[in-house]
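Asks: sequence and predicted structure below; questions after.
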Amino acid sequence: MNPKVILFDLGDVVCRFVPERRLELLAAACGTSPQDVREALYGTGLVDLWDQGGATAGRIHETVRSELGFKGGRAELERLWCAAFDPDHEVLRLVRASRPCRTALFTNNDALLLSALPRVMPQVAECFDKLVFSCELGAKKPDPRAFEQALSEMSADPADAVFIDDKAENVSAAGRLGIPGVRFHGADALTETWKTLFPM
């Protein structure tokens, strides 16, 4: 293989995803319980709506203030939002080593995280040529439209790309569109895959 573009998932690929940490920090900031935060954001379908582009970053901040009583500013909420992600430095090393391939962070996430990532986690955002978020695409993986628009964002054909994700259904969806997919099973396994993608 000789890919020109590599699409990396965020949660549990580039970063370990720890949603409980976000819930706990938000709960502490709002004087409520993590369960109440989960219900207000996830149980109502708000997060899914936001991931599909249903609100700007500013609107998400306003909603968290009105629904949960959050009193902090936008910068503080961005910090709490990003707290759910722990960078995997071995994976980020592989991202940097993949040049001159162009790279994209291709994730199902909302406008608040898209706004926050370059400021709160520049060590992640700066590794990629482009941040491709479902909130801007109007579709989430495994929807074929999300993949098609991600390729369009990168000006790439399916056969020129490689897609890396931890979820089997997303890798399968990419394959049906002719995009070679790699199921993520940890940085060590991905390092071995890199030897196939980029033989010395």
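Replies: Received it, and whenever you're ready, just let me know what you need.
Asks: hey, let's count contacts and neighbours off CA atoms from now on
Replies: OK.
Asks: and the closest residue to Glu78 other than its chain neighbours, what does it touch?
Replies: Once flanking residues are discounted, Glu78 sits nearest to Ala116: 5.3 Å by C-alpha to C-alpha, 6 or more residues apart in numbering. Taking C-alpha atoms under 8 Å, 6 or more residues apart in numbering, we find Ala116 in contact with Ala75, Glu78, Arg79, Cys82.
Asks: included below, for side-by-side comparison, is a second structure:
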Amino acid sequence: MKNTNYDAFIFDLGRVLVDFDHNISAAKIAKLTGKPQEWLYQLFFESELTKLFDEGKVSPREFYAELKKLTGLDISFDEFVLIWVDIFSQKDDMFELVKCLKNDYRLVLMSNVNTLQFEYIRKNFPIIAEFDGLVLSYEAGAMKPDPKIYQAAISAAKTTPEKIIYTDDRPELIEGGKKAGIRKSFVFSNLESFVSDLNVIGVEINECMEAIKS
């Protein structure tokens, strides 16, 4: 049953709805190039190049070309894409939660993500189809914790910030949500702790979750 104090949820994607590991692609490219896996991980996950890609300021082929220069990678674009995107797995328990919430709340996905990886996720993980709004860094031109992307997510939620519940696995991004006015913002660690957080604020979903599992 809906708690009328809230109209919408904003969910992060990685490590909330899907798991991922950049070490999977880093290990494959390390074998192909002889570059250290740790260095490749940093390049894929924390570099300015990847930030620009996630913000949509570098195209997929430009990103691929720059990686070839930096790493000496000698494979086709299509072969690279297969390595780059095959790092995700859906969290089935969160899929069940999302389906429960879908009955009563507007659902928005807000993610720092690039177009190659998101299109792979959209195609392969049905949880994405449950969302009413998608706010993606490569389309918004900004990444969390930039205030611009939070405002885009609030707009997609079609309600006021105080009637939104937001969860993300990174505390600094939760702080960004609170600064944007989303007071009910929770650091995500696992389904059980998040359901507990929801129970505290009066959002009861245990009955729905049990019904889906049975």
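Replies: Received, thanks. For clarity, every value in this text was computed on a predicted model and none was experimentally measured.
Asks: ok, the contacts of Ala116 of the first structure in the second structure: which stay?
Replies: Of the contacts of Ala116 of the first structure, the ones still in contact in the second structure (both residues aligned by TM-score structural alignment, their matches' C-alpha atoms under 8 Å) are Cys82.
Asks: can you put the contacts of Ala116 of the first structure in TSV and add secondary structure and distance to His61 of the first structure?
Replies: Listed next are the contacts of Ala116 of the first structure as TSV, based on DSSP: H, G, I helix; E, B strand; the rest coil; distance: C-alpha to C-alpha, whole Å:
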residue	secondary structure	distance to His61 of the first structure
Ala75	helix	10
Glu78	helix	9
Arg79	helix	12
Cys82	helix	14
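Asks: now restrict the contacts of Ala116 of the first structure to buried residues only.
Replies: Neighbour-count burial (16 or more other C-alpha atoms under 10 Å) is assigned, among the contacts of Ala116 of the first structure, to Glu78, Arg79, Cys82.
Asks: export the contacts of Ala116 of the first structure to a markdown table and tack on distance to Phe184 of the first structure?
Replies: Shown next, in a markdown table, are these (distance: C-alpha to C-alpha, whole Å):
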| residue | distance to Phe184 of the first structure |
| --- | --- |
| Ala75 | 32 |
| Glu78 | 27 |
| Arg79 | 27 |
| Cys82 | 21 |
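Asks: closest to Asn109 of the first structure out of the contacts of Ala116 of the first structure?
Replies: The closest of these to Asn109 of the first structure turns out to be Cys82 (C-alpha to C-alpha; 11.3 Å).
Asks: helices of the second structure, start to end?
Replies: Taking DSSP state H to define them, one finds helices in the second structure at 22-33, 37-46, 48-54, 60-71, 77-85, 92-102, 115-124, 137-140, 147-157, 171-179, 191-200, 206-213.
Asks: run the angle between the fourth one and helix 22-33 for me.
Replies: In this structure, helix 60-71 of the second structure runs at an angle of 60 degrees to helix 22-33, with axes from the mean of the first three to the mean of the last three C-alpha atoms, to 10 degrees as the basis.
Asks: tell me the spacing between Phe118 of the second structure and Ile174 of the second structure.
Replies: As for Phe118 of the second structure, its distance to Ile174 of the second structure is 22 Å (criterion: C-alpha to C-alpha, to the nearest Å).
Asks: neighbour count for the two, which is higher?
Replies: Of the pair Phe118 of the second structure and Ile174, Ile174 is the one with more neighbours under other C-alpha atoms under 10 Å, namely 24 against 18.
Asks: just to revisit the earlier point, what's the closest of the helices of the second structure to Ile164 of the second structure?
Replies: Each of the helices of the second structure has some distance to Ile164 of the second structure by C-alpha to C-alpha; the shortest is helix 147-157, at 7.6 Å.
Asks: for the closest one, give me the average deviation versus the first structure.
Replies: Taken against the first structure, helix 147-157 of the second structure registers an average deviation of 1.7 Å after superposition, with mean C-alpha distance after the TM-score superposition for the first structure.
Asks: what comes up buried for that helix?
Replies: Of all the residues in helix 147-157 of the second structure, those buried under the rule 16+ other C-alpha under 10 Å are Ile149, Tyr150, Gln151, Ala153, Ile154, Ala156, Ala157.
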